[in-house]
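Trainee: Compute the structure for the input listed below.
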Amino acid sequence: MGEVVPVQSRYTATVFVDAKGTVSLWSPQAQALLGHPAEEVCGRPATDLLARQEDREAALAARGLQPAGQCWNGVLALRHRAGHEVQISLRVRPVLCAQGQAGWSVDAADARQVEQAEVDRAILEALFSQSPISITVLDTELRYLRLNATTERDATVAAEQLIGRRVGYGAPGLDFQAIEELLCQVRDTGEPAIGFQFHGRPPSDPDRWHVWSGSCFRLTDSADRVLGVCQTYVDITEGWQAQRRLALLTDAGARIGTALDVVRTAQELADTGVPGLADIIVVDLLETTVRGEEPPPGPVGGQWLLRRAGIRSIHEDAPAAAHALGDRVAVHPGTPQLRCLETGQSVLMRTPDADEWSTLDTRIIEKIREFKIHSLMMVPLQARGIALGVATFGRYREAQPYDEGDLALAEDFCSRAAVSIDNARRYTREHTTAVALQRSLLPHDVPRYPAVETAYRYLPAATHAGAGGDWFDVLPLSGARVALVVGDVCGHGLHAAAIMGRLRTAVHTLADLDLDPDEVLTQLDDLVVRLAEEDPDCEGSTCLYAVYDPISRICTFARAGHPPPALVQPDGAVEFLDDIPAGPPLGLGGLPFETAQRHLAEGTLLALYTDGLIQAPGRNIDVGFDRLAASLAHCSRPLDQLCDAMVTSLVPEHRPDDVALLLARTHALADDRVASWELPLDPALVGHARVLAGRQLDAWGLESLTFTSELIISELVTNAIRYARAPIVLRLIHADSLICEVSDGSLSAPHLRRARYNELGGRGLFLVAQLASRWGTRYNRDGKTIWAEQSTEVAGLIVETSLSSS
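Mentor: Okay, here's the model as predicted:
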């Protein structure tokens, strides 16, 4: 017959059947349920409403067998007035009187509605007794009407004490002001609020910070009158922490390792972890790591010196640690830091244990007490099995100590940072080596030359590219001339520096041969082509080669794909020598180079540079030339000061390319410092040449050089008359040294040889080489010039030595 359950408001229709089974009362709700009006049903047997014959027979049989006073619940199929069946849930109760049973009271409802009501009741009961989600029902004044068991457990207050209290009562660790404003908005507008978050420390767990996700909606009755608000919320602390840790790791991946700088990367680790992971972070690196050296593999031992490379605290105005950034920190045996470095394992100190914390440095203990740090994590920084340093994480703002999840996150942080620090360390080592090699290959101190006054600067790139192939040189040539060179090898690092060294060595050799600038570039081009054949990574080079003659004041230029030099007249006018044929970069091979000449006034300033001085990312090259011209406008100042000012104004701090700058202010050699005579092809005039030279040396006050000079002139003039052809010119130049030159119209090359003891000749050039500090031969279109240079400071010593040895 079915389960007997309490009948509540789900039964909407009422019918009375008398003792004979005849319907005597038919309510309007019954008419709405089955469609029959009361006049059609009253007076008829109740079994006529049953849709199935078997149900009628069972009902008639049961009526005689049903015990007196027995209730019955069940579902029967009744016939609707329209003819179709309707499943009706019935509750039949006997109606008794003094004479016995007077009939039956029947409550009826649509079976589907009754079933849905039962499901709703079960759901509602489960929500308020079993659901893990907190549910509260509030009236229009936001007072508790009903709450489930989860809410009662979280509040640690009995439900009876909360009913009638305003929302937030019993949860002093939570800020309900914002929640009240939201609940009022939902109550007044009817718009539900879904997925809002709030946080705090619940009474059930006051030492831990919790996060909840809540939703609320308005409650109304069938007449759309506002009854109150229902609020649900669930603790999402674990998921929120996982999401926060993932966000911190994502942020760490983007912020740590942005530059190949060891200290900067350590500081990025500290900056990224505060305040999300710690209230204070201190990063200490081994001295070898900071210097870019290769630390010894395996665990460390004994006392170690670290350097404080990164500090970050939530209190920006407070000292973050016992040592300032950059200070050296001694790590003693027995301390957690050294144990962390030795074992490569993290150290988690959840509570201030007296025995363990006492091993820390006393100044660190003072800071721990000052900030009330209650929890520490010390995580090693390791990469490729090499110890690089240790990071210390401290917490004092949040009462909950660090747990294993926090330690795992800190280890992920440090693992990412250690890889970046190791890359930066290795780059620092390579960068330091490349810069050292680059600087060792560049001139350390350019000597003073009578032709020019020079100043120079070289700055390696400040980016990850490091030192490159930019170079310059100032080379003395015969005849008091000087060569000014600047070049730029493509690429950066050790490879570019090595190629630059080979090019600079080649330029020195070619300068000694006194080749014209275009011929020098041709020889360099051939060299770069050969280097590219040997090494595919050799990408080529640019070069500018200039030769200045202080006697004629003519400067001859040739360039191979290099930016044009800047020329500043004595009056301050600046121009770029674009008329010098640009020529192809070195390494293309087979293409010619051309020269251009300029007559320079005394005091003219030449600026030779590499493209790093004028180029910058996002800036037009014309802007770079304009800025360079503006920086050269004040050329009257000393060249060293001018170099500093140009570097400051033109070169950015984080320069993407290395920079070479060479400034040269030209000087002219006075006419009275040069003497020249044309000699006929007559051996008898060799003595006359000695007389002319002796008189000129007397006039210059160089009597101490007369003897050696006459010997040199005799040999050079004699060789020219004997083996060469006219015209023969003798020239003396008094610069910082004495230069003797003999020119002739022959292109035959003289050779130095050692004469046998029984030979009468062959000792001329050998004698010249012994008496002169430098000597050589240069060629021109009309012949050659043999020159010998004598230092005025050591002339007397050379004479005495030569006489005594003879």
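
Trainee: use CA for all of it now, contacts and neighbours both
Mentor: OK.

Trainee: host element of Val435?
Mentor: Assigned by DSSP states H and E, Val435 belongs to helix 404-441.

Trainee: helix or strand right after that helix?
Mentor: strand 452-459.

Trainee: what helices or strands is the helix or strand containing Val229 leaning on?
Mentor: Element membership of Val229 [criterion: DSSP H and E] is strand 226-235. Using 3 or more C-alpha pairs under 8 Å, 6 or more residues apart in numbering; DSSP states H and E, the elements in contact with strand 226-235 are strand 134-138, helix 177-189, strand 210-220.

Trainee: Next, the second sequence, to be compared with the first:
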Amino acid sequence: MGTDAHVFLSDLARGLEPRADQLVDVVLQHLLSELPEVWKYEDIAAVAPVALSQHIAAILDFLERGLGMTEVRTPPAAIEFACRLAEHGVPISELLRVHRLVHAGLLDQLNKETARVAGSQELVNATTLTLSAMAFDYADRTAEQAVAAYQRERDRRLQRRLIVINEAGTRIGTTLDTARTAQELADLGADHLADLVTVDLLSSALQDEGTYPETGPETLRRIAQAVSDDCPDLAAVTGRTHTYPEDSEPARVLATGQPSRLRISADDVPPWLAMSADHEPALRALGPRSMLLVPLWARGSPLGLAQFIRRQTAEPFDDDELLLAQEIASRAAVNIDNARRYTQERSTALTLQRSLLPHHLPDESAVETASRYLPSGSRAGVGGDWFDVIPLSGARVALVVGDVIGHGLHAAATMGRLRTAVRTLADIDLTPDELLTHLDDVVIRLQREEERDTDEISATCLYAVYDPISRICSLASAGHLPPAVVTPPTTDDDASAPRAVDFPELPVGPPLGLGGLPFETAQLELPPGSRLVLYTDGLVQSRSRDLETALALLRDLLARAPASLEETCDQLLSALLPSRPADDVALLVAQTTALDADHVATWDLPRDPAVVSKARAHASDQLAAWGLEALDFTTELVVSELVTNAIRYGKSPIQLRLILQSALTCEVSDASSTAPHLRRARVFDEGGRGLLLVAQLTEHWGTRHNHEGKVIWTEQLIPASLAEESSALA
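Mentor: Model (predicted):
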């Protein structure tokens, strides 16, 4: 043995080669005692001895052959060891510590062997210095290569994590549907993380807000389940409800909001994992090995639990995968909560809106009506569309359709306020343009009452009044689409001939809420059997076609619409709308009738007190002709009082009119705009009680103004027996 240190180290390495396995065992035991947490991963524990064996063999070969540093290569198993650490999220500091402990342990063994076999202290010292320098250079070189491999694997895993997170952003929450969102979470987890993914939501989270919570253990409902491609299909258990024992791990996760990672052996499957006895064999056949329990929390409240399960053939979950599962579960929880809140608000708004819309349209002899309301199927939510049919005096009827701009509870509530305002103004018997002017003022007042951060209130409205006696329809529009007017064929010979359909050119005023701009009333004379089709813009406006195309299609449909109004409504909705309309739709179809001339009697009266008795006689004779003698006393009193007031306080011309419909209407008109009013007569007053008697003896009474003056009217209900007799006489 020479005195040269390099020659000595070469000989030393050659002599240690047969005992390399002993060196591996010594260094490995040292690592196990120093870094026990690294070996909890089975794949790391399996590759570590191989990596250590290759490392020691490479070092001995390096010393024996005296290689240069440029020729040093980290053994493949050591590179794999570094990659496995990166895969499991083990910090890089642990990799460097392992590397340092391996080289320190091996250097210690080499120094001990040098001291044992060297012949002189001088050789020991020279060899120790040379060995230390070479060992540090070798350790730096191989550590650099191991760290580079670790970083590449770490970057790849981070990139994969970002890819999955980005994919979660596009795949989860595509709809505002709670069950669909939960299924999207399960599908994504089965594609990238686990063999089986289940999503359970608390029953309380699926209930409407404000309901009382259930007593006893919290129940959950299995909302979604998904399996990976190479996993056998399991029987679907979605829709089932279950509970977790209070001392179980899922119950703890739900209560604390902290995730949990579990290892499961084939002989020790947790009893709470199976929802039922018939579900347990399928789970055992799956062979669960590792499990993540991730809570679904949003806005500080628990919503449910997601379970990610891997089979025996897969690696157990590591810290990075737990963080990834938390990330996608957190995104899903927010989307589930948004969907839940949207569903609750939509249900509330829809219930509110349906409660504000008329449940049953009144039976009117002036028109036959059919209607539909269809809420939107988009994320915009329920809107503020409405329609109404309002009986008016003189056998007339008002038809209304409107649309509050916006969606949600606010729009539905505003719609209810405007519908109430329209009915109140209609009771005053205003002309359509006057009614819209007052309704415009109502909207402006509502705007002033609203908070500053809320959307400005605006609405459109179409108000029409049809008179079956004159067959005149008076309309006014506040920014609303004109109605479709459908007239029947000119001859009765060909009932199957197409009807004429027209969209009259009405003077369209501004939407409600602008203020200061006028509205105009247009008048149409309608043949008997005509149809008025009133609708909101959701019926004809669409992204897939322009307004002109939609109106042309509506014209064609109405021209050959069936005789039934209900069938007409259904046909229009099915032909014009997609399965999920983007906006609310209100549709009102009214078929007009003309009141028979035999049901109307009119007398022009001079302004002479002596004519009052003649007016009573005219009314009495007409009631006899109609077979309504039983109403003679009340009618004569009403005629006497109204005609007397017109002569005393009104202006010529004065007219008396009786109308026989479902009720008996008595009208007295004059050219004065002064309206009478009820007053309380004092004990010794000789007058002032006539109008009070009229109000007590009739069902309804009121005043309406027109361009010629005013009309005082009363209505008396006709008993069913008398109505049948009068119909037979008519």
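
Trainee: can you list the helices and strands packed on strand 226-235 of the first structure in JSON lines and add mean neighbour count and distance to Val347 of the first structure?
Mentor: Below are these laid out as JSON lines (neighbours: other C-alpha atoms under 10 Å; distance: least, C-alpha to C-alpha, whole Å):
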{"stretch": "strand 134-138", "mean neighbour count": "23", "distance to Val347 of the first structure": "38"}
{"stretch": "helix 177-189", "mean neighbour count": "16", "distance to Val347 of the first structure": "40"}
{"stretch": "strand 210-220", "mean neighbour count": "19", "distance to Val347 of the first structure": "26"}
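
Trainee: who are the neighbours in contact with the equivalent of Glu287 of the first structure over in the second structure?
Mentor: Matched by TM-score structural alignment, Glu287 of the first structure corresponds to Ser203 in the second structure. Ser203 of the second structure sits next to Glu218, Thr219, Leu220, Arg221 when contact means C-alpha atoms under 8 Å, 6 or more residues apart in numbering.

Trainee: for Ile309 of the second structure, helix, strand, or coil?
Mentor: strand (DSSP: H, G, I helix; E, B strand; the rest coil).

Trainee: residues touching it, list them.
Mentor: Here Ile309 of the second structure is in contact with Ala194, Asp195, Leu196, Val197, Pro288, Arg289, Ser290, Met291, Leu292 (criterion: C-alpha under 8 Å, 6+ apart).

Trainee: and what of Val574 of the first structure?
Mentor: Val574 of the first structure neighbours (C-alpha under 8 Å, 6+ apart): Ala566, Leu567, Val568, Ala629, Leu632, Ala633.

Trainee: Quick one, which of those residues are buried?
Mentor: Neighbour-count burial (16 or more other C-alpha atoms under 10 Å) is assigned, among the contacts of Val574 of the first structure, to Ala566, Leu567, Val568, Ala629, Leu632.

Trainee: Could you pick out which of the residues you listed are located in strands?
Mentor: Here DSSP state E is the test, and these give Ala566, Leu567, Val568 as lying in strands.

Trainee: residue in the second structure matching the second one?
Mentor: So that's Leu567 of the first structure. Match for Leu567 of the first structure (TM-score structural alignment): Val485.

Trainee: swap in Ser746 of the first structure?
Mentor: Checking TM-score structural alignment: Ser746 of the first structure goes with Ser672.

Trainee: Now for its match, how many residues are close by?
Mentor: 18 (other C-alpha atoms under 10 Å).

Trainee: So it sits against Lys651, correct?
Mentor: Yes. Taking contacts as C-alpha atoms under 8 Å, Ser672 of the second structure lies within contact range of Lys651: 5.3 Å.
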